[in-house]
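Peer 1: Could you look at this predicted model? Sequence included:
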Amino acid sequence: MERKQVVRRVGLVVLVANAALALAKAGFWLETGSLALGSEAVNSAADALYSAVVVAGLYLTTRPPDFEHPHGHERIEPFVALFVAVGVFGAGIGVIWTGTASLVEGSYAATSPLAAVVLGAGAIAKYGLYRYCLGVGEEHRSPALIATAKDNRTDVLTALAALVGAGGAAVGFPVLDPVAAVVVGGGILLTGVDIVRDNLDYLVGAAPPESLRDDIVAAALEQPEVEGAHDVIAHYVGPEVDVSLHIEVQGDLTIREAHDIETDVINAIREIPEVDDAFVHVDPKELGEWKEGKWRDEREGAT
């Protein structure tokens, strides 16, 4: 199945699941009056809201290249992920406010064990969504789905915290209910910070990990005629990487031979999953542009 079909399908599954969880938690919150369950209902409602935005964003990012966007639309994905972060921050602040106000006013009371049951079921559902989104997001290099996975991972932890609060309130310790709501809100805020940190590199064109640069150079040096590589620049353009580098070849090659080598190097680098495009400059090795400390071929006879 094509990438666009997969990520769109995941987005729809997450939207439906979050909407169902929000409705279920809200219904049982009205039934039990649990603040912890109410905070989780708000969290799931925020999840459903931003899931709708993610679905729209994934539709845009998976559109094919066109005249105005010759490299495709994948660069929209980090912005979608940041929108997820905004929704996460909003939900976290709201939940902390509600829990803190309840603690200050002393407006809490024992609740039904049913709240704990609902929160436990919600935690299980969120863990399933976390594993599902993370697997597809990593396989298809989707920042938006990875951000959604991390939000679901935190939802598992916050649901467990809310479960402790609701359970404590059910057995005679009602103060644990608003305390759990505040803990839930703090966990939600931490998720927002994590999502922002992950996606800033995509937006500012940061360099990828050094291991990827090594893979790029290795792909270039696998070509028999390439004797060295230098001035390697790799940077994120959205979730994918653009590469430029210089390669060294024998100076007596014909233009056609040099062109064929350049094409082979570009194709080899483009086969690296993280790479979107590569730009290669061919240097005669006799010019001595190679710099000490840079990459050079170690094959026998290379100088």
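Peer 2: Everything's here; your move. Residues are numbered from 1 along each chain as shown.
Peer 1: going forward, measure contacts and count neighbours with C-alpha atoms only.
Peer 2: Fine.
Peer 1: now stretch 248-266, how far from the centre of its chain.
Peer 2: Between the centre of stretch 248-266 and the centre of its chain there are 38 Å (CA atoms, centre = their mean, to the nearest Å).
Peer 1: Revised request: answer the last question for stretch 278-294.
Peer 2: Remark: stretch 278-294 is offset 35 Å from the chain centroid, using CA atoms, centre = their mean.
Peer 1: Check which residues of that stretch are buried.
Peer 2: Neighbour counts over stretch 278-294 (16 or more other CA atoms under 10 Å) mark 278, 280, 282-285, 289-290 as buried.
Peer 1: ok, structure two:
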Amino acid sequence: MTKALIRLFIRDAENTHDARVREQYGVLSGAVGIACNVFLFILKVVIGLVTGSISIAADAFNNLSDGLSCLISIVGFKVSGKAPDAKHPFGYGRTEYIAGLVVSFIIVLVGFEFFKTSLDRIINPAPVTFSAILVVILAVSMLVKLWMGAFNVQIGRSIDSPVLMAAGQDSRNDVITTGVVILGMVAGQFTTLPVDGYVGVLVAAFIVWAGFGIARDTVAPLLGEAADPEIARSIEKIVMESDYIVGVHDLIVHNYGAGRSLASLHAEVPSDSDFVAVHEVIDEAEKRVWQRTGVYVVIHMDPIDVNNEHVAALRGQVENELQGIDESLSMHDFRVVDGERQINLIFDVVIPFSYDKEAQRDLLLTIRNELQKIDYRYNPVVTFDHQM
């Protein structure tokens, strides 16, 4: 059914990097979500009124909040699909994340409200009517949610949308909460304890937990995440295909919404190269990265001395010592200032974020000691940085 809906409502569905196509996917997902959730809301409200079950009512309003979330998602995709302008030259892609954050707040609010209602049911118990046909109807709603989860996950993967992936996970969470509600209805027939209220508390807690999870997933890209390792490796590999370029470092990727990423990196080239030719090669590398990954990259050229055997030997010694200290360490921008009594080895070391200030001081001392075991004249001048 998912493929049929995509064929019916989305033009040029394969071109998922196109903002207009992404918008169509988002609107389709939201529209399907609204239709399904409104249907489930009406169904469960009726069941809740007939049976007097607060847990079913809680689950019904959870579906209503999901429908509202789908509406906000549609608005988010519509705004994020707007073309860049003078005020926002990088586009409106991050609106999609803001929409996801608003959705998470609504989910958390609904969860807290039904937590209070369920707590009141525990304090003031009321009988719950049980019917096998009602259980069957709730089971049908679970099947609907299972399909919605698979639908959103498939579309979310197609367009690399964290909001739709979160919506898919939320639908799967709803399957679990409805299953718990059914268990509560059944258990309530064999005890005088207010099982329905306890189950309502569990459902409410699950709703709140899901809301916080979605908030976490949408806040992360708004704050600025590290580059996706796969994208980073792809960019570096594409750039390294170029003539003259012998190394890359300091790759930084800025995400302005799905399908809108900008990057910068430093490319090491031999210092005795024809720099006009190198400039052309770098321009070509930037174009290849854009064509293959959809990331707009700016490359800074770093000339290094690769033909000096003495410098190459010193570089090899330093690299070996760094690997012996910690295999996660790497270096770049290596230069040498020779002297009779002191040889300055100037380079940058890329360290993990786990290295705090004290660990950095210890590492610098270790590097100095290990290099001076080779030659007491070695004076490492080290700058620490991080892989972005």
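Peer 2: Happy to help now that I have it. Remember, predicted model here, so these are calculated numbers, not experimental data.
Peer 1: Of the buried residues of stretch 278-294 of structure 1, which belong to strands?
Peer 2: 278, 280, 282-284 (DSSP state E).
Peer 1: Can I get those in a markdown table including distance to residue 125 of structure 1?
Peer 2: What follows is those, written out as a markdown table (distance: CA to CA, whole Å):
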| residue | distance to residue 125 of structure 1 |
| --- | --- |
| 278 | 42 |
| 280 | 48 |
| 282 | 54 |
| 283 | 57 |
| 284 | 60 |
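Peer 1: And what about residue 229 of structure 1, helix, strand or coil?
Peer 2: Using DSSP: H, G, I helix; E, B strand; the rest coil, the structure places residue 229 of structure 1 in strand.
Peer 1: Tell me how far the residue sitting furthest away from the middle of structure 1 lies from residue 287 of structure 1.
Peer 2: Centroid-distance maximum for structure 1: residue 252 at 47.4 Å, with CA atoms, centre = their mean. Relative to residue 287 of structure 1, residue 252 of structure 1 is positioned 12 Å away (CA to CA, to the nearest Å).
Peer 1: What of residue 222 of structure 1?
Peer 2: On the measure of CA to CA, residue 222 of structure 1 and residue 287 of structure 1 end up 22 Å apart.
Peer 1: Flag every buried residue along stretch 261-280 of structure 2.
Peer 2: Within stretch 261-280 of structure 2, the residues scored as buried using 16+ other CA under 10 Å are 261-270, 278.
Peer 1: where along structure 1 do the helices fall?
Peer 2: Counting by DSSP state H, structure 1 has these helices, from start to end: 3-32, 35-61, 77-105, 114-139, 143-170, 176-204, 210-221, 255-270.
Peer 1: Mean deviation, the longest one versus structure 2?
Peer 2: On superposition with structure 2, the mean distance recorded for helix 3-32 of structure 1 (mean CA distance after the TM-score superposition for structure 1) is 1.5 Å.
Peer 1: how much space between the residue in structure 1 that residue 278 of structure 2 lines up against and residue 217 of structure 1?
Peer 2: Taking TM-score structural alignment, residue 278 of structure 2 has residue 258 as its aligned residue in structure 1. Taking CA to CA as the measure, residue 258 of structure 1 falls 18 Å from residue 217 of structure 1.
Peer 1: now residue 76 of structure 1
Peer 2: In terms of CA to CA, residue 76 of structure 1 sits 28 Å off from residue 217 of structure 1.
Peer 1: Same question for residue 155 of structure 1.
Peer 2: Remark: distance between residue 155 of structure 1 and residue 217 of structure 1 (CA to CA) = 41 Å.
Peer 1: Please identify which of these two sits among more neighbours.
Peer 2: Using other CA atoms under 10 Å as the criterion, residue 155 of structure 1 and residue 217 rank with residue 155 on top: 26 against 21.
Peer 1: How many residues are close by residue 134 of structure 1?
Peer 2: Neighbour count of residue 134 of structure 1, defined by other CA under 10 Å: 22.
Peer 1: Let me see the contact set for the equivalent of it over in structure 2.
Peer 2: In structure 2, residue 134 of structure 1 lines up with residue 153, judged by TM-score structural alignment. Counting by CA atoms under 8 Å, 6 or more residues apart in numbering, residue 153 of structure 2 touches 164-165, 167-169.
Peer 1: Most neighbours out of these, which is it?
Peer 2: Of these, with other CA under 10 Å as the count, residue 167 tops at 29 neighbours.
Peer 1: contacting residues around it?
Peer 2: 149, 152-153.
Peer 1: Tell me the buried residues in stretch 104-120 of structure 2?
Peer 2: Judged by neighbour count using 16+ other CA under 10 Å, the buried positions of stretch 104-120 of structure 2 are 104-112, 114-115, 117-118.
Peer 1: Residue 246 of structure 2: which of those residues is nearest?
Peer 2: Of all those, residue 246 of structure 2 sits closest to residue 104, with 46.1 Å by CA to CA.
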